[in-house]
Each structure stands twice: as C-alpha cells, then as structure tokens.
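Enquirer: What follows is a predicted structure for the sequence shown.
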Amino acid sequence: MIVAGLMTGTSADALDVALVEFHLDGPADQPALKMDLRAFQEVPFASDLALDILRLLEPDPVPLSLVSSVDRRLGQLCADAVAAACGQTGLECDLVVSHGQTVRHDVHEGTVESTLQLGQPAWIAERLGVPVLSDLRARDVAAGGQGAPLAGMLDHLLLVGGDEPRAMLNLGGIANVTVVSPRTDTVAFDTGPANALIDVMARRITGDPRAFDRDGAMAARGQVDEALLADLLADPYYARPAPKSTGKELFHGPYLDVHLTRHPGLDPYDVIATLTRLTARTVAQACLPLGVSGIAVSGGGTRNPTLMAELRAELGAGVPVSTTDEAFGLPSEAKEGCLMALLGWLSWHGLPATVPRVTGATHGTLAGRFTPGAEPLRLPEPLSTGPARLNVVS
C-alpha cells in the first residue's frame, strides 16, 4: 500500500510530501511493518499564503474570511503537490493523509480544549480521486488526550526493543520528544519552543516576515544573557508533568515582549542566542531525568548548527546526538511526512494511531476522518494485531 503523507508544521514555511510504501512482514503475532520512503518533496508556500498562515498563528483576532481562504488555498496546494509528486515518480497512492496547518491548539490549565487544522481535504479527494484522511488530532482530544505529540506512535515503533532508554526529538516550531525505555512506559510530550521564538527574533533582526536563523548565524554572533534565560525558564509550562502539549498560542512575539520589557536594552543577537540556548536547555531538562542514552533528531532545527551544538553541550558527552538519517536511514526532513503516512496506514486498517499513555487519552483511537475519493469508501477488514515494530527500508 502506498500512502501520501502531507505535513505542514508550526514553522509554516512549506508543505512536506512523502510517498511511502508499507507492508507487513514476520510472524502474525509479532509482525513488523516495513516503511519504504519512495519519494519526498518539500513544496515552499507562496509568499501570500505563508504570510496569511503566519497571521493566523498570531494571538490577534482575524476575520473568518481569512480562515476560510487559507483552508481553501492550502487544500488546493496539497492536491496539486500530491498530483505533481505522483506524476513525477510514476507512483499511484492508495490513500492521502493530510495533517493540515494547525492554527489553534487551545490548552487551559493543562487540558487541551480544542485543536484546529486547516487545509480542506475535499480538494485533494476531488483532484486525486483517492480517499483522504484528515483532522488527525481531534479524536484523541475528545478522548481526553492532548492530541499531541502524534510522533509518539512512529517513535515508539522505531525505538522499541532497545536495552537502554532512547529518545527521538523533533525540532520544528515546537520541540517534541519521545522516550522509549525497556523498563517503563513510553512517554512523549512537547518540551517547549524549538524555532518558534528564534524565528520571531530572526524576523525582527532582518525585517523579513518569513526569515529564520539560517545556519544559526545570528545566534552565533550573540552572547547568552543569563538573566533573560532564567526569566524565560521560569515559565510554568516547563515544570508541568507529561502528558502535555503547547504551541504558538503560548510561544509568540507578544509573549517574548513581556520578558524583554524586564530586560531592556539587550542586543538583538544576544536575545536570539539566548532563545537558542533556551531551546537546548529545555530539551535537556526534559530528557536527562529520564536517563536517555542517546537522541535521534529530526526537523528544521537539525539544519541549525548553533542549535545542535548547544543541544550537545546541554546534554553532555554521555548522551550522543545523531540525526534520524544517521540512526535509522530516515531523512530528518521527511520524518513527519512519513509519520502522517504511518498514521493513515494504521487508521485504514482499523488500528489505533495514538498511544494513550503518551497523549493522556482514556484509550487509543483511530486518527482522523476519511473523505471518500471518486468511489465509495471501502475499508479493508480490520487487522486484529498491530505491528510490533517499524523497520525503515533504506
């Protein structure tokens, strides 16, 4: 089965398209799921769409017409991107899984009350003629979970069976980590901002509303301000126990300004250096108490050498840091697209696509809802046993 996994993250810069082939292998009671990444593309957003998405991610009120417009345009972009990927590769997908762009993830006193992703799946189903799975977080939220991090399922299946606790970390706009141990239950949660606040300062420094700290060059020019860092680290979110999740509803420009007013006159490059240290410090503070023996990292943050160096320094020599490319043969930039494809494969076969002990839900749930393609929706007979592990075909 070939599944197209689509992901747009909290950095809101591009659409990831992964064409992934799956098949079960091994004994019926402990099957392994083989995952073969057949093709991957990163489709940049047009400037007008990107700026409108970024506007939706700010805490200010927006007109409903903007929400509706982004929902349409992103759905159309997803349809065009999958059609182009299939046309260029000669592959045909059996299912499209579209995460959509998260524009709200509302958390009140640790409880997720609602989550909203845009990117109308009907445009994809109409263009491709195949079923589309979308809205992957809401059912877990309805079951009492955080709806995040969805990566817990893929990470668990990749890491299970090790002798020591191991972790996978994704550095997007928000950082999320999964820790799999042979002695305790798997845990996964958002550690805090990864690039979200760094991007805010990069845009202020350059004046470019879509800028980011390319190659960590801006942070490398500055010095960490320890007083500002201590102030940022005092945020109550970091002390909350898992399961927990967060987003740009908390970590945005006005949030940063509250802290900067208490530390006036700082050089902008010192601020971005401090925010880079904040990301590394909060990841380390989340991982080290769990006794992790190594971390495999994915996401846009892997392309920031200053951030990666800070992360290695905070974790120490006893916790080696690699990328998912190095650890599993899974390209770090394609991991979240592959994740979407995996969740689609599970839901298609009637299997829970969330890990309740990770999200805090009362039970595992099938992720998302299906939009039929050109034909009536016909799901296969549900599997009675899910995969025990995931193997990447390299």
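Expert: Looks like it arrived, so ask away. Keep in mind that this is a model prediction, so the values were computed, not measured.
Enquirer: make it CA atoms for all contacts and neighbour counts henceforth
Expert: Will do.
Enquirer: Now the element after the helix or strand where residue 68 lies, going C-ward?
Expert: Remark: residue 68 resides in helix 64-89, with elements defined by DSSP states H and E. Taking DSSP H and E as the definition, the helix or strand that follows helix 64-89 towards the C-terminus is strand 95-108.
Enquirer: other SSEs contacting that following strand?
Expert: Under the contact criterion of 3 or more C-alpha pairs under 8 Å, 6 or more residues apart in numbering; DSSP states H and E, the helices and strands touching strand 95-108 comprise strand 2-8, strand 111-118, strand 132-134, helix 335-348.
Enquirer: Can you lay out the ones you listed as JSON lines showing distance to residue 208 and mean neighbour count?
Expert: Shown next, in JSON lines, are the helices and strands packed on strand 95-108 (distance: least, C-alpha to C-alpha, whole Å; neighbours: other C-alpha atoms under 10 Å):
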{"stretch": "strand 2-8", "distance to residue 208": "20", "mean neighbour count": "27"}
{"stretch": "strand 111-118", "distance to residue 208": "24", "mean neighbour count": "19"}
{"stretch": "strand 132-134", "distance to residue 208": "32", "mean neighbour count": "26"}
{"stretch": "helix 335-348", "distance to residue 208": "27", "mean neighbour count": "26"}
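Enquirer: try this one next to it:
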Amino acid sequence: MRVLGMISGTSHDGIDTAVVDFTLEGDRLRGTLAYSGGTPYDPALRARLIAALPPAPTTLAEMCELDTLIGQAFADVAASTIEAAGPVDLIVSHGQTVFHWVDATTALGTLQIGQPAWIAERTGVPVLSDVRIRDITAGGHGAPLVSYLDTLLLGAVEGTPAALNLGGISNMTIVGDQVSAYDIGPANALIDAAIVAAGANDLGYDADGAIAATGTVVPELLDVLLSEPYYALSAPKSTGKELFHGTYITDAIATAGVSVELPDLVATLTELTVRTVAADVARAGVTTLVVSGGGVHNPVMLAGLRRELPEVDIVVSDEFGAPADSKEAIAFALIGWCTAHGLPGTEPAGTGAREARVLGTLTPGAGPLRLPEPLARAPRGLVLDAAGS
C-alpha cells in the first residue's frame, strides 16, 4: 500500500511530504521510501498564519480563510508529489496546528487546519486527517504521535535508545524497558520567533546556526528561561507556541533586566534548547540518541548537545532509513497505513492515553472508499529503506 504523508510542523515554514510503500513481511512491516520533499509556504501565507497564532487575537473569519488557503496549499503539494512519485492509495494530512489546548498536564483539545476536502478534490485520493484528537479523547496528549514510529524503528537497538525531534518544539521518545515520550520544550520555536520579530532575514530561521555562532550566551537571560515551570512537569506532557512565542521572549528579557542584541539572543535561545534537551536525555540514561528535524542542520545546536552529552552516541535518523527532514511525514504515512488496516496508530505509553486508538477522519476521493482487509495484529517492527536499495 502506497501512502503519502504530509505535515507542516510547529515551525510553520512549509509542507513536508513522504511517499512510503508499505509491505507486511511476517510480523514486521517494511516501508520503502519512494519519495520525500519539502515545499515552503508562500511568504504571504506564512506571514498571515504567524499573525493569527497565539497570543495574537484573531477571528473566525480569518480561521475559515486560513483553513481554505492552507488546504489548497496542501492540495497543490499533494498533486505535485503524486506527479513526481506516481499514484498513491491514501493521503494522510496532518495539516497545520494553530492551537493545542493543555491545562497543566492534561490535554483538552487540539486544532489543525488545512481543509482536507481540497486535497481529495484535487487528487481524487482519499484523505485521512484530524489524526491527533482521538488520542486526546482517550486521555492522551495527541503528541508526540511520532512515538509509534520510534518504538517500531528503534525497538531492536541495544541499550536505551531514544529518538529526538528538533522541530519548532523538541520531543523525545525513550525506547527502554518502558516507553516514554513527551514534548521537552522549544527547539526552534523561540529562535524563529526572535528572527521573525527582528526581520533578520527572509527565511525566518537561523540557517546553519549562522546567527547563533556570532553571538554569546547571556547568563542572566538563560537563567530566567530555564526557570520555566513546564520543564519540571512530569511526562506525559505536551506544549507548543501557545506558550513559547515572541511575547514569551520579551517578557523573559524584561524579567532578566538585560539589553540583548539579536546574535546574543539567538545564541542564548539555542543554548536553552541544548540545556533542556541534554538534561532530559541524561536523566533518562539514554545511550543512543537518534536526531531528526530542522535542528539537525544547526551545527551550533548539535555541537552543544555533543558537548553536554559526551557519553551518548548521537546520530542522525537518516542512519535508520528515515531522512531527518522527512521523518514526521513518514510517521503520518505509517499512521495512515495503520488506520486503513483497522489498527491503532499510537503508543499509549508515549502519549499518556488509556489505550491505543485507530486515528483520524477519512474524506473519500473520486470513487468509492475501498480499504484493505483489516488485520488482527499490529506489526512488531519496522524496517525503512529507500527505493532501489
């Protein structure tokens, strides 16, 4: 079964895609990565999205229009991906998270926009969407959903392996005697917010860590940032830009009573990611850390992690067949395969749910909705490889 996974993450910079051809081989699932790519949002659409995100006020009219515009952007990317990669049986669209409602350690709701009907209409392919909420209704956080992929992919690794995603938010799945997964805190979210607010470049992020590399960490500001109560909460837990946004930075600077130039601010925010991630990795006794997400392209961030975790083997997820920039899209393709076969696509120990659940809402394509025969048992492992390998 060929599944196209699509997601725009908490960096809201564009749409990542992965086409995976899944084949069940005994009790193991093999996924052949036939295509992966990334398409930036149109700058005007990204600016409009950023302007509507918390803590900014917005309107139902703006949410309706963004739901349509982002749905159309996903439809365009889906169509071009299918043109490049060939036909698919199912599309899984995560859409764009605009709000994740968490009260202390309890997730109460989540909202992803990007109307899937536009994708189904454009491609004629059925679309699975709204994949997080069912886990929340079962008492989970709806995040990190990638933990299901992580447990299948890293289950055979010796020691205590963990998967770390450095997107807008950092999240980690620890695959030891017991699985644990949760959002650690900001990875690139605050860095991006600072760069966008300063108008430092047209990218909206610190490409190759170039800005951080020219700055110096401000200890007073770092101490204020590290005092954030979220870090002390027990897992499972989840967070997002509802907490870690531009105003959060200006409030922290005011509390610290310092004046900070942009390079020093970005260096300090990068060190915040390093310190919070390293503390949790060390606390969990992780021996192998498999890293993915945009942060793998930031040498300042990766060097900081290696400095703080000298005993940990830090590798990029590409070594496990999951390209760092496409791993989350692969995870949603996997969720689609599971749902199509009537199987849960969550790891309850990772999200905090009472039980695993079959995820998502299906929008039919051009013809009758035809699903494979349901499977009685979930696969026990996953092997990812590239087409032709």
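Expert: Yep, that arrived. Predicted model only: the values in this text are computed from it and were never measured.
Enquirer: returning to that earlier point: just the buried positions in the helix holding residue 68 of the first structure, please.
Expert: Burial within helix 64-89 of the first structure, assessed by neighbour count using 16 or more other C-alpha atoms under 10 Å, is assigned to 67, 70-79, 81-83, 85-86.
Enquirer: biggest separation within these, which pair?
Expert: Set against one another by C-alpha to C-alpha, the buried residues of helix 64-89 of the first structure have their most distant pair in 67 and 86, with a gap of 28.7 Å.
Enquirer: on that earlier part again, which among the buried residues of helix 64-89 of the first structure gets closest to residue 330 of the first structure?
Expert: Closest to residue 330 of the first structure out of those is residue 85 (19.0 Å), distances taken as C-alpha to C-alpha.
Enquirer: quick one: the closest one and residue 38 touch, right?
Expert: No. With contact defined as C-alpha atoms under 8 Å, residue 85 of the first structure does not reach residue 38; the gap is 10.5 Å.
Enquirer: Show me what residue 148 of the first structure aligns to in the second structure.
Expert: Residue 148 of the first structure is assigned residue 143 in the second structure as its aligned equivalent, the criterion being TM-score structural alignment.
Enquirer: I'd guess that match is in a helix, am I close?
Expert: No. The assignment for residue 143 of the second structure by DSSP: H, G, I helix; E, B strand; the rest coil gives coil, which leaves it out of any helix.
Enquirer: and the direction of the helix holding residue 68 of the first structure versus that of strand 95-108, what angle?
Expert: 150 degrees (axes from the mean of the first three to the mean of the last three C-alpha atoms, to 10 degrees).
Enquirer: Give me the angle between helix 64-89 of the first structure and strand 111-118.
Expert: Taking the same axes, to 10 degrees, helix 64-89 of the first structure and strand 111-118 form an angle of 60 degrees between their directions.
Enquirer: Assign residue 275 of the second structure to helix, strand or coil.
Expert: helix.
Enquirer: Give me the number of neighbouring residues for it.
Expert: For residue 275 of the second structure, the number of neighbouring residues by other C-alpha atoms under 10 Å comes to 18.
Enquirer: To which residue of the first structure is it aligned?
Expert: Matched by TM-score structural alignment, residue 275 of the second structure corresponds to residue 281 in the first structure.
Enquirer: Which residues are in contact with that match?
Expert: By C-alpha atoms under 8 Å, 6 or more residues apart in numbering, the residues touching residue 281 of the first structure are 311, 314.
Enquirer: and if you look at the one 3 residues further on?
Expert: Listed by C-alpha under 8 Å, 6+ apart, the contact partners of residue 284 of the first structure are 311, 314, 315.
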